[in-house]
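Trainee: dropping the sequence and predicted coords here.
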Amino acid sequence: MSNPYIVGGWVSGALHYGRRGLISHLLEGPNHALWVVGTRRVGKTSLLRQIEALTLTHPQYVPLYVDLQGISTRAEFNQELHYALDEVAARFDAQGIDAAALAQEDELGLLRTLRRQLLAVERTLLLLIDEAEALISIGQPDPALLQRLRKIFLAGSGIRVIMVSTKILLQLNEQAADWNTSPFLNGFAPRNLTALDPVAAAMLIRQSQSAAPVTASEQVINCIRDEAGDHPFLMQMICQRLWQEDNSLRELTSADLIVDDMLAGFFEHDYKYLSAGERRILLAVSRAGVLSENAVREATGLSESETVGFVFGLIKLGYLRVVYNQLAVGNQLLDTWIQQNFARLEQQISSAISDNSSQRLLEAGRREEMRMLQDQLAVLRSNLAELEMQRIQYGIQVPLSLINGINQTKRDIARLEDQLSNLADGLASPHTAFTAAPSRSTY
């Protein structure tokens, strides 16, 4: 039997865990232009590929996945867009669209034609843009191109755009400072790609959706979750190290938690995309081990509103987490890297991402998350009402499965209500909050 944990590549189908609520919101929510923000290796490509797989037989959407990695010019963008269409020409042929006939269209004409022809058959182009950071270099010499692309992306009917990237995409708004029109990202609903929820994290560790689930004790599962902060890539990396030929996971040792050059590169990349204020908070928390929000303000000199906003974003993107109502670094591996490089990182406070841009993104993300939670709550409350009606019909002989379903739905409602309440107060209320204090080196 081969090691079942996939480290480095994207996954979809049964190999993809969690994100169901987010995917539902991205496909069914009111926004037609969405920007999913995440750190490296948190699953941005897998999210798009899973959405593509789920919508292949969708009655409304026709998905087109476009990977902009390595793209830096308009000509390359045009070429990649045509290549992506050629790769899946059959799904557009099924809608009466001859992909080959569009070979001479530029990128703007191609997108307009696809949208128009799909509208004619009452379908919607689902444009899935990976590595959207490339738009920064594509648009630098030609701001008008970005303005025209934005107009198409925000057209509404006939097109839904989901793009994923790191926070560096905020530079698009900095580039658009002298535009007469709105900045590029205005109109895109931002969503944070967070760590997995506890149930999905445990399922990933156990490989519960596979034909041969992995055996792991609750203690090992909890240790992996704690070390990785429920980050899917970090969990799979640790699990890959712990996997044994009998398809079980052994207990962790200190040797399993080494931050190698690959991990160090990922953490360096993620740190680069924090604003100056966010960096100060992360370093202050790492220095102390755990800090209250008030102590963070004292340690950094940031205002209350700045602290609340930055802490919210740092939790959502996995840089921080909540431990016994205090703040700690998001996972032990990241904390180890920070400790190993602390003196150098203290000298790298200035950032290409401004505090103001980051704050605006975080506020918009908080509003969007509240909307998503409200949508999920409406569905759960409707489901609960149906389950309660079924219980009434059974009288006094209610099946145990129905009782369990009702109780689980009530727990889910209570959890979302708690998150929504805290979001309204400007708090992150992460579902990944841990009850064990960070250990830094417990093995």
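Mentor: Yep, that arrived. This one's a predicted model, so the numbers in the text were calculated from it and none came from an experiment.

Trainee: okay, CA-based contacts and neighbour counts for the rest of this
Mentor: Fine.

Trainee: which SS class is the residue of the chain most remote from its centre?
Mentor: Using CA atoms, centre = their mean, the residue of the chain lying farthest from its centre is Ile396. It sits 44.4 Å away. Here Ile396 takes the coil state, with states given by DSSP: H, G, I helix; E, B strand; the rest coil.

Trainee: elements contacting the helix or strand Pro190 falls within?
Mentor: Secondary structure assignment for Pro190, by DSSP states H and E: strand 189-192. Using 3 or more CA pairs under 8 Å, 6 or more residues apart in numbering; DSSP states H and E, the elements in contact with strand 189-192 are strand 33-37, helix 355-394.

Trainee: between those, which one is nearest to Leu22?
Mentor: Leu22 sits nearest to helix 355-394 of all the helices and strands packed on strand 189-192, at 7.9 Å, using CA to CA.

Trainee: residues of the closest one that come out buried?
Mentor: Judged by neighbour count (16 or more other CA atoms under 10 Å), helix 355-394 contains these buried residues: 355, 358-359, 361-363, 365-373, 375-377, 380, 384, 387, 391.

Trainee: second structure follows, compare the two:
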Amino acid sequence: TKLLSKLNEVNMDWSTSPFLFGFSLANLWRLDPNASLALIAQQQSECPVEVDSRILDDILVHTNRHPYLMQYLCQRLFVAEGVEAGCLRPPEEYDLNPDHLLAGFFQTDFQHLTTLERRILLTISNLTVATDEEVISELNDQPPDRIRMFMYALDKLGYLRKPYGQWAVGNEFMRRWMQDNYQQLTNKLDSMLDESNIESLIKVGRENELQYLHTEIARLQHSLHHLRGQRATADSQGGMELAREIQRLDEELRIARHELNNIPQRAPAALASSNGYHHSESAEILRGPKYYGE
């Protein structure tokens, strides 16, 4: 996490290797659509929850598929039907307001941001939605490539999202919390985190993700080529099973390519120097109950 990076600052003058040397931290963020559906509908339970498709879409949009926030919202929407069965009602405006506990989580999250990250987040909160160019224009004292790199990291950590090609605050609960506390947050821009150290973490994480996605895309393409060859000679039953698997892998390939296209291009050499720490950013996942219907 970002706070762990401060341990590297403590021992920078020591003759030993950095504290986190050799560790590879990974982003832990949103669930994929299938896993999100399984969580919302409690498919692992003996009594799954009935969810209308429109309500499901609303939950996914409002929470941005954050595992804790999905459970948090579903707990508010859950309507018991008998001893064990239940369903989810449509969300109302008041369901999307964070309570004191969630507001405390957001406050802690904000404190873990660098000064530039806070400025980016507040800029987008003030604009509601914003293009890259609008954010760069508002923060014109910073190099554009640096802003894009930090926005990429904020997206990976769930602070931001980019629906329909424009940036927005990561989820509806946080958006409302930031609007309600905007003036107070603008007075707390200064951060104790070493921005250059965090930037180095982001760049290494970016390189790790690029390598992973290129490898994953090649694997998926190879698997699809093999399956399509099998399907050409399969019987009707086997062909249907292969068609479903091909459809699943096609969707995974589409998502991987989309993720690859969203990664910012390499920054100029002057901005791309690394401090030698070989690890990537790790998100701090908000903890929540395993079953919201309990």
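Mentor: The structure has been received and is ready for your questions. Keep in mind that this is a model prediction, so the values were computed, not measured.

Trainee: returning to what we had before: need the helices and strands packed on strand 189-192 of structure 1 in TSV (columns: distance to Gly277 of structure 1).
Mentor: Putting these into TSV (distance: least, CA to CA, whole Å) gives the following:
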stretch	distance to Gly277 of structure 1
strand 33-37	18
helix 355-394	6
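
Trainee: for Glu107 of structure 1, which of the ones you listed is the nearest?
Mentor: Of those, nearest to Glu107 of structure 1 by CA to CA is strand 33-37, at 17.9 Å.

Trainee: counterpart of that closest one in structure 2, which residues?
Mentor: When structure 2 is aligned by TM-score structural alignment, strand 33-37 of structure 1 has no counterpart there.

Trainee: which residues of the stretch 1-150 of structure 2 fall in strands?
Mentor: Using DSSP state E, counting those that start in this stretch, the strands of the stretch 1-150 of structure 2 run over residues 78-81, 85-88.

Trainee: among these, which is the most enclosed?
Mentor: For those, the largest average neighbour count (mean count of other CA atoms under 10 Å) is found in strand 85-88, namely a mean of 18.

Trainee: distance between that strand and the chain's centre?
Mentor: Computed by CA atoms, centre = their mean, to the nearest Å, the separation of strand 85-88 of structure 2 from the middle of its chain amounts to 28 Å.

Trainee: what is that strand packed up against?
Mentor: So strand 85-88 of structure 2, by 3+ CA pairs under 8 Å, 6+ apart, packs with strand 78-81.

Trainee: report the distance from the strand it packs on to the chain centre.
Mentor: 30 Å.

Trainee: same for that strand, what does it pack against?
Mentor: Counting contacts by 3+ CA pairs under 8 Å, 6+ apart, strand 78-81 of structure 2 is packed against strand 85-88.

Trainee: which residues are contacting the strand it packs on?
Mentor: 47-52, 55, 74, 77-81 (CA atoms under 8 Å, 6 or more residues apart in numbering).

Trainee: which members of those define the maximum pairwise distance?
Mentor: Between any two of those (CA to CA), the greatest distance is 18.7 Å, for Cys47 and Ile55.

Trainee: number of residues surrounding the counterpart of Cys239 of structure 1 in structure 2?
Mentor: Matched by TM-score structural alignment, Cys239 of structure 1 corresponds to Cys74 in structure 2. Neighbour count for Cys74 of structure 2, taken as other CA atoms under 10 Å: 24.

Trainee: so the helix or strand containing Phe92 of structure 1 corresponds to what in structure 2?
Mentor: Using DSSP H and E, Phe92 of structure 1 sits within helix 89-93. Helix 89-93 of structure 1 lines up with nothing in structure 2 when matched by TM-score structural alignment.

Trainee: thinking again about what came up before, distance of the residue farthest from the centre of structure 1 from Asn407 of structure 1?
Mentor: Distance, Ile396 of structure 1 to Asn407 of structure 1, using CA to CA, to the nearest Å: 17 Å.

Trainee: ok, now Ser286 of structure 1?
Mentor: With distances taken as CA to CA, Ser286 of structure 1 is found 39 Å from Asn407 of structure 1.
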